[in-house]
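> Requesting a structural model of the entry that follows:
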Amino acid sequence: MTQLTTSEIIDRFNHAFVHHDPTALDDLIADDCVMEAIQPAPDGARTEGREACLTFWRALAEDHSTQFEPEEVSVSGERATIRWRYRFGDGPADSVRGVNLMRVRDGRIAEALGYSKTGGEIPLAAE
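Coordinates of the predicted model:
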């Protein structure tokens, strides 16, 4: 089987959230994956290991009351930057913009560091 490129992995990752398809994440996450969420301030929660990262991301992808919108994706080698908007309501103030700094190793996401433009709390499904 051919190993997926960083671009293909990130496209599938984004697809899981845009289309609320948590099963799309199953083959994308490395055993030693590290994820840093955007909350709680100031440093966000650190999650380590495939199952823990999958649990967090699956809950987020399953939440039909929110919408993830990738705005720009940039890939360079094993690194990717995803600039996004996360909507958690219908009002103009019910969204936040942010960025994920991703690293793909051996065809799997090994690192995902999330940062956002907010000082307040965001209602995330995984909380």
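> From now on I want contacts and neighbour counts done on CA atoms only, so please keep to that.
Fine.
> what about residue 5, distance to residue 14?
Distance, residue 5 to residue 14, using CA to CA, to the nearest Å: 14 Å.
> all strands for this structure, in order.
Secondary structure of the chain (DSSP state E): strands at 29-36, 46-48, 67-76, 79-87, 95-105, 108-116.
> Look up how far residue 58 lies from residue 64.
In terms of CA to CA, residue 64 sits 12 Å off from residue 58.
> And for residue 100?
In this view, residue 100 and residue 58 are 17 Å apart by CA to CA.
> returning to that earlier point: which one, of the strands of the chain, ends up nearest to residue 22?
Nearest of the strands of the chain to residue 22, taken as CA to CA: strand 29-36 at 12.1 Å.
> Quick check: chain neighbours aside, which residue is closest to residue 84?
Nearest non-adjacent residue to residue 84, counting by CA to CA, 6 or more residues apart in numbering: residue 70, 4.2 Å away.
> here's the other one to compare against:
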Amino acid sequence: MTSESFRDAESLQTEEILRRFDQVFLTHDPADLQQLVADDCVIENTQPAPDGSRHEGKEACIALWTRIATNADIHFENERYIARGDHGVIQWRLVWGPDPSSSVRGVNLMRVRAGQIVEAQGYVKGV
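You can find the predicted model right below:
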């Protein structure tokens, strides 16, 4: 996994939040979400096509991310973090089977405020 973050204090804090968030999905353990997600967080998810779904508020965002993180039939392979100021990007591959055709690449665009995630948009590569 590579990092292309700026080295100023805000970018470094954003990258740290991205890394902690990422660990939730790598370890299938959503416990850290309570600290990472802001009360006014908004997620625009990748499903259903074509525009995804919108989830507003801490409870709704944690519920969505918990369902994804605890799904034992999938795992993420993360490729890169990019943090610039309060904005961050996580590039990843979602894997649900043994071969490359059982995976898809995607990206999360995120915004962090005061050490918590306030906005997340997920996108996946289409056919």
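> returning to that earlier point: mind checking what the residue nearest to residue 84 of the first structure lines up with in the second structure?
With TM-score structural alignment defining the correspondence, residue 70 of the first structure maps onto residue 78 in the second structure.
> Looking for the alignment partner of residue 101 of the first structure in the second structure.
Matched by TM-score structural alignment, residue 101 of the first structure corresponds to residue 109 in the second structure.
> ok, that match touching residue 121?
Yes: contact criterion CA atoms under 8 Å: residue 109 of the second structure and residue 121 qualify, at 5.1 Å.
> Could you pull up the contacting residues of residue 29 of the first structure?
Residue 29 of the first structure sits next to 50, 53, 54, 108, 109, 110 when contact means CA atoms under 8 Å, 6 or more residues apart in numbering.
> Please pull up the equivalent of it in the second structure.
Under the alignment (TM-score structural alignment), residue 29 of the first structure maps onto residue 37 of the second structure.
> ok, now how distant is its match from residue 93 of the second structure?
Taking CA to CA, one finds residue 37 of the second structure at 22 Å from residue 93 of the second structure.
> what's the answer for residue 70 of the second structure, then?
In terms of CA to CA, residue 70 of the second structure sits 17 Å off from residue 93 of the second structure.
> now residue 99 of the second structure
Residue 99 of the second structure sits 12 Å away from residue 93 of the second structure, taking CA to CA as the criterion.
> what about the two, which has more around it?
residue 93 (18 against 8; other CA atoms under 10 Å).
> nearest spatial neighbour of that one, skipping sequence neighbours?
residue 105 (4.2 Å).
> Can you give me the separation between that neighbour and residue 9 of the second structure?
Counting by CA to CA, the separation of residue 105 of the second structure from residue 9 of the second structure is 29 Å.
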